[in-house]
Every structure is written in structure tokens, then in C-alpha cells.
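1. No sequence on hand, only this structure:
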């Protein structure tokens, strides 16, 4: 059986972004997962029955640590002699693709699920541009997970168009529409959870799921909600996710508003976000950049319309006025207007709810994506 190595910077990407995919591939390949955070990686391996190999990697620019990781990974790949090395996330991409090239791995694939460098400038941007180009140069095939991302890569001249391919309709893993199904939650359950969170039963709830950081548009979201709640009392904002105070912290003013506003509720990171979608009315996702956001697909599968930024991925999942609204990036006024439009129009919300799950089920079903990727592996091997 051919060997397949999948590499991400940290294990949570294996758990969340690629959930179930490595198990599926293990029926066809001898699969090993590589990531940092040894204990978490080994737990992941035990939980899903996949072999693992620990290589310490950081999300920051750390040249000495990166060189150490590179040579450790190179030695492992040279010993294992896999047919395929497939990387995800920027740091795993540059280290994994370089090590695989050095080890003469025949098929070197890299999935691009977003470009953090788009929100940087100056010398840091120049460095990240070079790293991105080098990653793609070392790969034999690059898979942007959205059509918009593919166009950005071509525009930035990171790679030639013929090296790029979007699998299916986009995404890195599709969505398990049987798992994300609002029908699993009764009215009694929803009422009880709202009571536990102290969210008023009569309120319309806007939910955000993800990292509570600036580049996700949280500063604009909190400001827009605060302005809107002064006009309309029966609305609440539910924030599901952790803060990241080191890499991309929120403004101090935003922290204060979240803490002090009685209509803003936080849960911290949640392993299972479905109950929180189930008690909400709309997803608000004003991110500055994405690849192909799982959260928007998850919400859609749970019958939620979404307000999203006009960025790649988001504007491919959401059809304006069909299953959500698309607004300008970093535009607090546009965000407030869109929230008001949906929250005050029950018929519009109902129409979009009816469309949301069908669009996700038809275009982004998880097992369909797995089979598309498996076929791609086979085709690349044949070529």
C-alpha cells in the first residue's frame, strides 16, 4: 500500500479542518499525520487510529526552529519514502514541501486555505511573499480551496495557473451534512440552552463562530451590534471562540464592550458548535480574509443565513439575497445595515433559511469531496 503523509502546523487543523478525511484515506493508503504539539498530536492519533510523527513547528517566523524542523522532517521522509506528501497551513507548507523535495517524494501537494500575508505589509510581507512562492515551487500541485483564492495566487504571481487546481466547488474537506443538522435539536433543548446562557427567549440572536481576533472583523461586529442594540432591544450577539491576545488582539475598547454589554454573550472555544447554531437566527462573519470558511458552510447546513464579507470563499458559498447577504470588507456601517435588514425581516430570514441547507448539501457534501480528492490522488499517480 502506498504511503501518504499529511502535514499541518498544529494538530487542531487535523482534528477540525480535515476531520474524518485521514480515516477515509487510510482505506487506500498507509497514512501518517505530522504536526507540532506532541501530546495533542499523539492523542489525535490514538483517537482516530492514525500513525503520527511529531515535528515541532511554530506559526511565527522562527528561522532556527524552522531549520531544525526541516531537517527532522527530511530525515523522516527519506526513511519512509512516501508516494505523497500533502501539506496544509503556511508553516507546514514551506517546511513540508521543502523536506519532501529534498527527500525526492514523487507527489508533493499543498492546499492553500487562506493567505495570512494579505493582511501584512512592509518587510514582513516581502518575506512572506517569498516563502509562499518557494512553497508552491517545491510542490508538484497546489490546491487553492476557493476560486477566488486561485485568482489571487495568479495575480500575485505566486504560481503558474497550470500548477493550480480547485477541487470540486471549493473547500478543504466539505461538510458533514448529517452531523450539522438543525433537526437534531428540539425546541425544548433550544429554550433550555438559551436559559443557561441567559439569552432572552424572545431575542433574535446573531452568532459568530471562530477566533475572536481583529482580522475576523470582531471590532466592527461589536461596534455595529452596539449601535443596533440601542435602536432594537430584542437582539443578542453570541460569540463562540477564544481570544488570541498574542498574534492578532482585539482593540481594548472592544474587549471592554464585550465584557460590559449585557446583550453580548461569550462561550469560549467549543468542541461542538452545533447547539449554538441551533439557538441562533443568523451567522455574522465579517472576516477580512479566508480560504473557504467551514463556519459559513456549517451554519448553512444548520439552516442559518449568513452575513459575510465580500472575500473569496465567503462570496462563493453565499449568494446575495438567496442564502445570505454580502457586504464590503471592514465596513461597520454596511455590517450594521445588513444585520438590521435581516433581524427586522422575518420573511426574508425564513426564505434564506429554506435555501441555506439545500445549497450546502448540493455543493459541499463531505464524502463527495473525499472521493474527489481520492480521484485526484489516483490521477496524479497515473500521470
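-> Thanks, I have the structure now. Owing to the predicted nature of the structure, the values given are computational and were not obtained by experimental measurement. Residues are numbered from 1 along each chain as shown.
2. CA atoms for contacts and neighbours, from now on please.
-> Will do.
3. measure the residue of the chain most remote from its centre to residue 336 for me?
-> Among the C-alpha atoms of the chain, the one farthest from their average position, using Cα atoms, centre = their mean, is that of residue 231, at 33.1 Å. With distances taken as Cα to Cα, to the nearest Å, residue 231 is found 11 Å from residue 336.
4. same thing with residue 198?
-> Following Cα to Cα, the distance that separates residue 198 from residue 336 is 24 Å.
5. who's more crowded, the two?
-> Relative neighbour count places residue 336 above the other of residue 198 and residue 336, with 19 against 12, counting by other Cα atoms under 10 Å.
6. Is the more buried one located within a helix, as I assumed?
-> Yes: if the criterion is DSSP: H, G, I helix; E, B strand; the rest coil, then residue 336 is within a helix.
7. Give me the residues contacting stretch 339-359.
-> Residues outside stretch 339-359 that contact it (Cα atoms under 8 Å, 6 or more residues apart in numbering): 204, 228, 281, 284, 300-305, 307, 321-324.
8. Also stretch 312-331?
-> Contacts of stretch 312-331 from elsewhere in the structure, counted by Cα under 8 Å, 6+ apart, are 145-149, 170, 217, 220, 286-293, 296-297, 300, 305-311, 334-335, 338, 351-353, 355-356, 360.
9. So which of those residues sit within helices?
-> In helices, judged by DSSP state H, the following of the contacts of stretch 312-331 are found: 147-149, 220, 296-297, 300, 334-335, 338, 351-353, 355-356, 360.
10. thinking residue 235 is in contact with residue 204, fair?
-> Yes: contact between residue 235 and residue 204 holds when scored by Cα atoms under 8 Å: they sit 4.8 Å apart.
11. Am I right that residue 111 sits in a strand?
-> Yes: the assignment for residue 111 by three-state DSSP puts it in a strand.
12. try this one side by side with the last:
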């Protein structure tokens, strides 16, 4: 039996801990002895624990950011530098404790752990999950070089992200993020959420769920919805992902833009995401920075089409005019036109919905994609015995 240690980088809820939870919940415990080490405490710990493996919160370890999701500000880069050495030394202690055969990093920002692995146990294999595009910058290049030096293989959640790392001479496979169809499926009942939010049965609901940050284009979405909502009183827009209790200037701008329009509903992060998607009709993904959108694949698995920016990540998850629509970056008029089109043409909506579900079943099924991930592990050990 091989020992595998999963290392996660954040205590916050989001796509990365959700994806890791799905993965570990499908781990074949007759073949792998798994443990999870997360370097931050927070709500994500409880989620990870639900995956069925022991979870430990590490002390004195820090991520080294350099992706489009984290961005890069001077203070963040300084924190990167301050946390690098403590992370390396602490990681060595945990590697000695767990003695893994495989270390699976849930992000490229954990390369110091990979370095520690190779120092303590050079034969231990390191797999890095590429869950976000690396920045084309000094910080991003550090991640690119250091991961290439210490990582044995990459699993990327989409093709775009895979092209931002240096996989030359390394194993690499694109395995799309996946969905548990037992949780996300067309049979989930969204009526209670509609009743809670005061949404009528014949209303057309556009949904955004994710972080309310500049790179996700949320303000542009709200502005566009304001332009079309008066002519379509049965349209509703739900924006879910606010923290509300944090000093976030961008959130304040979005709230100010939404103020006064009773067709816009603003929500904090919620646990009942499947029910929220079930209560909606169309998933919105107005990203201005390229990265994977878990909300698109969750919606597709529930027979909901999506409208998104034609940008790295979303444009691999939507077949234009078949499972939804893609609009060119900053072309907000096109986004508005697609919202009206999909919200007023029932036959078109039904066609897109059926196609979205079929596409999700083919590409985003957890059973298929977790198997591909575990087959990736086995490749290292099969290669050694040949």
C-alpha cells in the first residue's frame, strides 16, 4: 500500500478545497493510505474532513503566491519571501512524520514543500495540481522554475493553465475539475431557495457565484444587468460570494451599482450551492482574468447553460452556441444580448440545457476524472518496475 500526503494551501472555502475533497473521497483505501495536511485553518478544514481522510492543520507554513487568482502586490510578494524559509523547514518535519510515497500538492504555490520532499526523501514522488494560471511576471516565473525543479508531474485542471507551467521533461496530464453527480444533478430541488428569495416561478434567474473581485468582472455584470432589467421585469440576477464584513472597496462598488434595483439579489457565500444553482436558469461567468470556473461545470451537471467571457478557462468549459455562449473580453453589449436571447427563447434554452448536461457527463464526472488522477499516480511506480 502506497502512502499519499495531500497538501492544501488555504483555509478559505473555494474551488480548490472542494475539488480536493472530491478527489480524496474517491481514493481507493485498499491501495492508498491517505492523509491531508493543510497549511491554514478555516472553514475549508471541515470540508476537507468530509472527504474521509485524517486532516492536520500545519503550523508555520505559508503559500508562495504568483498566479492570476492571487495577483501580485508588493506586500504580498514580501510575505512570499518572509514565509519561504519557515515553510521549507516545517515541511521537512511533516515529511519525516508521514513518510509518504507520493506528495500531492493542491497548488503550485506550495513548491517549498516539494523542495523539502526532495531534501528529506528524494525517491518520494511529487505531483502538483495546477489549479490556476501562473502570472507572466517575476513572481510567476519563480513558481514556474521552482516547480519544474522539484515536481515530478503535473495535473492541470484545464489546457490553458497547463501552458503556464514548465512541463518540459515532466509528466503532465490535463484532467478537468470534476463534479459529484450525486450532489449536482438536475433532480435537485431549487423551489425552497426561490421562495426564500422571493423569486416567482416564471422568473428567469441569472446566477453568479464566486469571489467578488476585479478579476472576475462582477461589476461589469451588474452594470450590464442594470441596462437590460427594466425591459425584462421577469429577469433576476443573483450575485453570491460577498463577505460583507470585510473592508473590500470592490465589493462596495458592486453593492452601490446594485442598489435600487430590486431585480438584483446579493448574497454571502452559502453552503447550499446545489440548491442555489437549481433555483437559477443560467450561470454567469464574466471573468476578465483567465482561470477555471467551477460554477460553470456545476451548473452544466445540473442542466444549466452558461454565459462567459471567451477567455482561458471558461472557453474550454462551454461550447459556444451549443452549451451556452461566449462573448469577447470587455464586449458587454454581447453579454447583454446573450442574456436577453437565452432568457426569452424557451426552445433555445432547452437545447442549450440538454447539451450542457451531456457535455458535463462526458467531461466532468468525478468517477471518470478521479480514476484518471489515480492512474497518474500509478504511472510513476509502474515506470520504476519496468
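-> Received the coordinates, thanks. Bear in mind the structure is a predicted one, so any value in this text is a computation, not a measurement.
13. quick one: contacts for residue 224 of structure 1?
-> With contacts defined as Cα under 8 Å, 6+ apart, residue 224 of structure 1 is in contact with 332, 333, 335, 336.
14. hmm, back to that, ok, and the most crowded of the contacts of stretch 339-359 of structure 1?
-> Neighbour counts for those peak at residue 300, which has 34 neighbours (criterion: other Cα under 10 Å).
15. What's the separation between the nearest residue to that residue once chain neighbours are set aside and residue 78 of structure 1?
-> Excluding the flanking residues, the one nearest residue 300 of structure 1 by Cα to Cα, 6 or more residues apart in numbering is residue 356, at 4.8 Å. From residue 356 of structure 1 across to residue 78 of structure 1, the span is 47 Å (Cα to Cα).
16. cool, and residue 257 of structure 1?
-> Summarising the geometry, the distance separating residue 257 of structure 1 from residue 78 of structure 1, computed by Cα to Cα, is 53 Å.
17. cool, residue 98 of structure 1 as well?
-> Counting by Cα to Cα, the gap between residue 98 of structure 1 and residue 78 of structure 1 amounts to 12 Å.
18. With neighbour numbers in mind, choose between the two.
-> In this view residue 98 of structure 1 and residue 78 are compared by other Cα under 10 Å, and residue 98 has more residues nearby, 23 against 15.
19. Hmm, the more buried one is touching residue 135, no?
-> Yes: in this structure residue 98 of structure 1 lies within contact range of residue 135 using Cα under 8 Å: 7.1 Å.
20. Show me which of the ones in helices among the contacts of stretch 312-331 of structure 1 is closest to residue 126 of structure 1.
-> Looking at those and their distance to residue 126 of structure 1, the nearest is residue 149, at 18.9 Å (Cα to Cα).
21. Who wins on neighbours among the contacts of residue 224 of structure 1?
-> Among these, residue 335 has more neighbours than the rest - 28 neighbours, counting by other Cα under 10 Å.
22. residues in contact with that one?
-> 220, 221, 224, 286, 307, 327.
23. Closest one of the residues you listed to residue 366 of structure 1?
-> Proximity to residue 366 of structure 1 was ranked across those by Cα to Cα; first place goes to residue 307, at 23.1 Å.
24. For that closest one, give me its contacts.
-> By Cα under 8 Å, 6+ apart, the contact set of residue 307 of structure 1 is 282, 283, 284, 285, 286, 324, 325, 326, 327, 335, 338, 339.
25. Out of those, give me the two with the largest separation.
-> Spatially, the most separated pair among these is 282 and 327, at 14.6 Å (Cα to Cα).
26. more crowded one of the two?
-> Neighbour totals were compared for residue 282 of structure 1 and residue 327, and residue 282 leads with 26 against 20 (other Cα under 10 Å).
27. Now check that one against structure 2: what is it aligned to?
-> Residue mapping for residue 282 of structure 1 onto structure 2 gives residue 282, with TM-score structural alignment as the criterion.
28. Surely that match and residue 303 touch.
-> No: in this structure, residue 282 of structure 2 is not within contact of residue 303 by Cα under 8 Å, at 9.5 Å.
29. how about the strands of structure 1, start to end?
-> 3-7, 30-35, 51-54, 84-88, 107-112, 141-144, 204-209, 235-240, 264-266, 282-285, 306-309, 324-327 (DSSP state E).
30. Show me the one of those that comes nearest residue 125 of structure 1.
-> The minimum distance between residue 125 of structure 1 and those falls on strand 107-112, with 17.1 Å, by Cα to Cα.
31. neighbouring contacts of the closest one?
-> Strand 107-112 of structure 1 is contacted from outside by 83-90, 93, 97, 100-101, 136, 138-145, 149, 172, 291, 380-381, using Cα under 8 Å, 6+ apart.
32. Please enumerate the helices of the stretch 101-250 of structure 2.
-> Taking DSSP state H, counting those that start in this stretch to define them, one finds helices in the stretch 101-250 of structure 2 at 111-120, 138-150, 159-162, 191-197, 218-229, 249-258.
33. Need those helices in CSV (columns: distance to residue 266 of structure 2).
-> Putting those into CSV (distance: least, Cα to Cα, whole Å) gives the following:
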stretch, distance to residue 266 of structure 2
helix 111-120, 37
helix 138-150, 34
helix 159-162, 30
helix 191-197, 10
helix 218-229, 11
helix 249-258, 8
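34. okay, these, which one's buried deepest?
-> Highest mean neighbour count of those: helix 111-120, a mean of 23 (counted as mean count of other Cα atoms under 10 Å).
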